[in-house]
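J.: Task: produce atomic coordinates for the following.
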Amino acid sequence: MKKLTCAVMGALMITSVLAGCGKKENTTTAGNEGNSQVSQTQESSSKSEEKSTSQSNDQLESQISIFNGFTAQIPKGYTFTGGGGKIIYNSKDKTDIYISRSFDKKSVLPLTSVTKETIVESISQLLWTDDGISEQINGYTKDVPVTVASVTDTEINGIKMKKFEGKLTLAKSSSDKDTTWDCYIYGYVLEAGPNTVGFFGLEQEQSQSADKIELIKKNMDAMAKTIKLI
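T.: Predicted structure coming up:
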């Protein structure tokens, strides 16, 4: 009788151990499933970021354009011209334009010394000496009044820049300086080779509509992300 009791208890213990082992294996499987779900989520997030980057690049030409000390891609449907500076424009609608130009006399100015005042001076007095640029501006372009509302430090793809926003005032002509309108400006300043370069967008349409302002920001930010120093 004692032997039978011991045999039964032994069988129960073996069954219990086997059942416990089965549960442990199930727990491990569940953990693997959890890790798999996390991995799938991370992969999905990564693909989403790649898609977003691709969509951003879709608005730019695949061909790289060469500027003063750097290269960048420009918006699709746009082209550029200019001598000492470059101007990017859409021949179908020239109200939004984008300008790259060194600070000339301020070309050796380090980025850390760039202020609202130096940006104002560069755009107001030096920008319009390039015929390729001034020919694309709808208004009198000499000694243009400029106001810079903000300047902030930023870094894009390892390149330190100053981002700025403001306005400049155009007059109808040299003989009609009373007819004026303010134009939105938005862009970046960076050190490109030996030069300190301004790269910014200008909305010169008198109505200054919100969608045009947003287009300036969208195109300018997209181009800035493709800048590479040369």
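J.: contacts, neighbours, all on C-alpha from now
T.: OK.
J.: immediately after the biggest helix by length in the chain, which helix or strand?
T.: Using DSSP state H, we find that the single longest helix of the chain is helix 2-57. As assigned by DSSP states H and E, the chain's next helix or strand after helix 2-57 is strand 60-66.
J.: relative orientation of the helix or strand following that next one and helix 2-57 in degrees?
T.: Using DSSP H and E, the helix or strand that follows strand 60-66 in sequence is strand 70-75. Relative orientation of strand 70-75 and helix 2-57, computed by axes from the mean of the first three to the mean of the last three C-alpha atoms, to 10 degrees: 90 degrees.
J.: For K94, what is the enclosing helix or strand?
T.: strand 93-102.
J.: same for the following helix or strand past that strand, what does it pack against?
T.: Scanning forward in sequence from strand 93-102 by DSSP H and E, the next helix or strand is helix 116-121. In this structure, helix 116-121 makes packing contacts with strand 146-156, judged by 3 or more C-alpha pairs under 8 Å, 6 or more residues apart in numbering; DSSP states H and E.
J.: by how many degrees do the helix or strand that comes right after the strand it packs on and strand 146-156 diverge?
T.: Where DSSP H and E defines the elements, the next helix or strand beyond strand 146-156 is strand 159-171. On the basis of the same axes, to 10 degrees, strand 159-171 is oriented at 160 degrees to strand 146-156.
J.: Give me the helices and strands touching whichever helix or strand comes after strand 159-171, please.
T.: As assigned by DSSP H and E, the chain's next helix or strand after strand 159-171 is strand 180-192. When contacts are defined as 3+ C-alpha pairs under 8 Å, 6+ apart, strand 180-192 sits against strand 159-171, strand 195-203, helix 210-224.
J.: Could you rerun that using 10 Å?
T.: Applying 3 or more C-alpha pairs under 10 Å, 6 or more residues apart in numbering; DSSP states H and E, we find strand 180-192 packed against strand 70-75, strand 93-102, strand 146-156, strand 159-171, strand 195-203, helix 210-224, strand 228-229.
J.: One more, please, to line up against the first structure:
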Amino acid sequence: MSKQLTSLLIGLVVVLLSAACSGNGGEGEPSSPSQEATAPPFAEAITEITLDNVSQIHYLGRLDQPGTPSTIFAHALSPDGIHLAGLTNDLFIEWNLVSGRRVFTTLRDRAQYVYYTPDKDHLFTIDDRGNLHLYTAALGEEVAAFPAHIRFNGAIAYAPDVGLLAIGGEGGMVRVWDVLAQEKLAEFSAFAVAIETMALTADGELLAVATRDGFVRLWDW
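T.: Here you go, the predicted model:
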């Protein structure tokens, strides 16, 4: 094969590859990528969601939101694994994971965090002002509301097995609550500055408190 023919064939291959990659009929200008991502179409569950298969990785089904769907930015799983509660932009929703149906839907009311109590019969939320709202898990009825911390800054620790909540604030003050009893068990100054984050041991007896400058204190409150 002559060098001229080889060069011609190579050139033809390059032209064909360029046309194929451009995706615009071979006009020589690259096509612009799509600016919108299309969500996959809705598909019904392959099988009913049950306690036996809820922990499996493969697709089981979809839990729908009423109205326009939005991000679920906080959620909690009930102690028995049957219910899931979530906070969207506007709503507070609980689903039954066995049936896949909604148990209740109510207004979010500025809630930032959601948790279940150890008896699994109640849920509670903490709003951005430090107020605690207690609800029934069966109907979503609010049964109590009280200020858990008046200078709340987002620092929370919860021990779900015993239902103890530690909540911190800007001035370094910590309050510890028995949520179901609606009883404040302790109040103390952990630091003289704002609290960044906290963690409770599983039994709720020890509390680690950290500040933004990296200091940590462990409290046997």
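J.: Got a TM-score for the pair?
T.: With the length set by TM-score structural alignment, normalised by the length of the second structure, the two chains reach a TM-score of 0.28; 111 aligned residues with a C-alpha RMSD of 5.9 Å.
J.: ok so, going back, could you list the buried residues of the strand holding K94 of the first structure?
T.: 94-102 (16 or more other C-alpha atoms under 10 Å).
J.: May I see those arranged in a markdown table, with distance to I64 of the first structure as well?
T.: As requested, the buried residues of strand 93-102 of the first structure are exported to a markdown table (distance: C-alpha to C-alpha, whole Å):
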| residue | distance to I64 of the first structure |
| --- | --- |
| K94 | 21 |
| T95 | 23 |
| D96 | 20 |
| I97 | 18 |
| Y98 | 15 |
| I99 | 16 |
| S100 | 15 |
| R101 | 18 |
| S102 | 19 |
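J.: out of those residues, who's nearest M13 of the first structure?
T.: Checking the buried residues of strand 93-102 of the first structure against M13 of the first structure with C-alpha to C-alpha, the nearest one is Y98 at 81.6 Å.
J.: So that closest one sits against I74, correct?
T.: Yes. Judged on C-alpha atoms under 10 Å, Y98 of the first structure makes contact with I74 at a distance of 9.4 Å.
J.: Could you name every residue contacting both of the two?
T.: Residues touching both Y98 of the first structure and I74 (C-alpha atoms under 10 Å, 6 or more residues apart in numbering): 80, 88-89, 219-220.
J.: So which of those is the closest to F164 of the first structure?
T.: Nearest to F164 of the first structure among the shared contacts of Y98 and I74 of the first structure: M220, at 11.5 Å, using C-alpha to C-alpha.
J.: how far away is W95 of the second structure from T136 of the second structure?
T.: 13 Å (C-alpha to C-alpha, to the nearest Å).
J.: Between those two, point out the one with more neighbours.
T.: Neighbour count, other C-alpha atoms under 10 Å: between W95 of the second structure and T136, W95 has more, with 21 against 16.
J.: what's the closest non-adjacent residue to that one?
T.: If the residues on either side of it in the chain are set aside, W95 of the second structure comes closest to R102, at 4.2 Å by C-alpha to C-alpha, 6 or more residues apart in numbering.
J.: distance of the one you found from Y115 of the second structure?
T.: From R102 of the second structure to Y115 of the second structure the distance is 17 Å (C-alpha to C-alpha).
J.: Who has more neighbours out of those two?
T.: Between R102 of the second structure and Y115, counting by other C-alpha under 10 Å, Y115 is the more crowded of the two (24 against 18).
J.: so the more buried one touches T136, yeah?
T.: No. Counting by C-alpha under 10 Å, Y115 of the second structure stays clear of T136, with 11.9 Å between them.
J.: Now do the shared contacts for the two.
T.: In contact with both Y115 of the second structure and T136: 122-124, using C-alpha under 10 Å, 6+ apart.
J.: how about TSV for these, with secondary structure, distance to E142 of the second structure and neighbour count added?
T.: What follows is these, written out as TSV (DSSP: H, G, I helix; E, B strand; the rest coil; distance: C-alpha to C-alpha, whole Å; neighbours: other C-alpha atoms under 10 Å):
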residue	secondary structure	distance to E142 of the second structure	neighbour count
H122	strand	10	22
L123	strand	9	26
F124	strand	9	24
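J.: Can you add distance to A186 of the second structure and give the residues you listed back as a markdown table?
T.: Shown next, in a markdown table, are the shared contacts of Y115 and T136 of the second structure (distance: C-alpha to C-alpha, whole Å):
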| residue | distance to A186 of the second structure |
| --- | --- |
| H122 | 23 |
| L123 | 22 |
| F124 | 19 |
